[in-house]
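# sequence plus predicted model, see below.
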Amino acid sequence: MKDVLLGIDQSVERAVAQAETVLDLFDEDETHAYLLHDFVDNPEGASVVQVDAVKRAAEIFEEAGVSVDLREGSGEPAESIIQHADELDADAICIAGRKRSPAGKMLFGSVSQSVILNTDRPVLICSAADESA
């Protein structure tokens, strides 16, 4: 059994790309997907089950027969992804890259870069068909 943690943001398109990438690379019968959405700011107390991107990724996995667990975190996304991956002893992490200018990366940081640099687990970076990572 391969446990894969997917760090899912608000983008349905990126979540679909992540789910499809995991299905392309891992055997459906031997994969367990953990879908993590990190609420950086959640004053309304939303739940992971309310996030459209998470719901769509879960549907894709369930249609393929992959077992799915939903998780939520709060705070800095990269730290949350790494923490959950460590708690689960995940075999891999899958995150969605997004196109940013060099200045944007410097100003806002890069979750993808931070995860890659701060974990010893394999990290898959994927993007929606109409985006470049």
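Ah, there it is. Residues are numbered from 1 along each chain as shown.

# drop to CA atoms for contacts and neighbour counts, all remaining ones
Will do.

# can you classify the closest residue to residue 67 other than its chain neighbours by secondary structure?
Among residues not flanking residue 67 along the chain, residue 32 sits closest, at 5.1 Å (C-alpha to C-alpha, 6 or more residues apart in numbering). Here residue 32 is strand, with the state taken from DSSP: H, G, I helix; E, B strand; the rest coil.

# and the longest helix for the chain?
Criterion DSSP state H: the longest helix present in the chain is helix 12-25.

# show me which positions of that helix end up buried.
12-19, 21-23 (16 or more other C-alpha atoms under 10 Å).

# put this beside the first:
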Amino acid sequence: MTVLVGYVDTAPGNAAFEAALAEAVRRGEPLLVLNSPQGGALVDKALVGDDRRAQLEQAAAAAGVPLELRQPTHHDDLPGAIAALADEVDASVVVIGIRRRSPVGKLFLGSDAQRVLLELDRPILAVKPRG
């Protein structure tokens, strides 16, 4: 089994990575980082570059956790991409970062995190950044 984390280099994404790494250590499982850029985008600021990839790999190595980073593109269905990968690797837990949102924003906008929480059929750990 594998710990799967949806990752973007933001405060919620980094909180999710830290929690996923701790969970991988606790479970004695490898860590799979999903960093999925929007398909068709010429530039995607969510895409992890070489420097950040090296930092993630170094943190995992220091914790004694094997790490794999995958960057498949998704087309307006990031929750579907997370679910498909979770099924492919039989993830024991999926870790996602969430951000603070107003009640009105929650009511009208929905979110990828909400879809992941409602649609995946496996344990999910949702993490907020401190502060």
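Okay, I see it. Remember, it's a predicted structure, so these values are computed and weren't measured experimentally.

# care to give me the TM-score?
The TM-score (TM-score structural alignment, normalised by the length of the second structure) is 0.79; 128 aligned residues with a C-alpha RMSD of 2.7 Å.

# returning to what we had before: the residue nearest to residue 67 of the first structure maps to what in the second structure?
Aligned counterpart of residue 32 of the first structure in the second structure: residue 30 (TM-score structural alignment).

# its match: neighbour count?
Neighbourhood size, residue 30 of the second structure [other C-alpha atoms under 10 Å]: 22.

# out of the buried residues of helix 12-25 of the first structure, which is nearest to residue 98 of the first structure?
residue 14 (8.5 Å; C-alpha to C-alpha).

# setting aside sequence neighbours, what's the nearest residue to that closest one?
residue 128 (4.9 Å).

# could you do residue 88 of the first structure as well?
residue 3 (7.8 Å).

# just residue 12 of the first structure next, same as before
Per C-alpha to C-alpha, 6+ apart, closest to residue 12 of the first structure is residue 53, 4.1 Å.

# surely the one you found and residue 6 touch.
No - at 11.4 Å, residue 53 of the first structure does not count as touching residue 6 under the criterion of C-alpha atoms under 8 Å.

# pick out whichever of these two has more residues nearby.
Between residue 53 of the first structure and residue 6, counted using other C-alpha under 10 Å, residue 6 has the larger neighbour count: 28 against 22.

# as a quick check, tell me the outermost residue of the first structure.
Residue farthest from the centre of the first structure, counting by C-alpha atoms, centre = their mean, is residue 103 at 23.9 Å.

# chain center to whatever helix or strand that one lives in: distance?
Using DSSP states H and E, residue 103 of the first structure sits in helix 102-108. Helix 102-108 of the first structure sits 21 Å away from the centroid of its parent chain (C-alpha atoms, centre = their mean, to the nearest Å).
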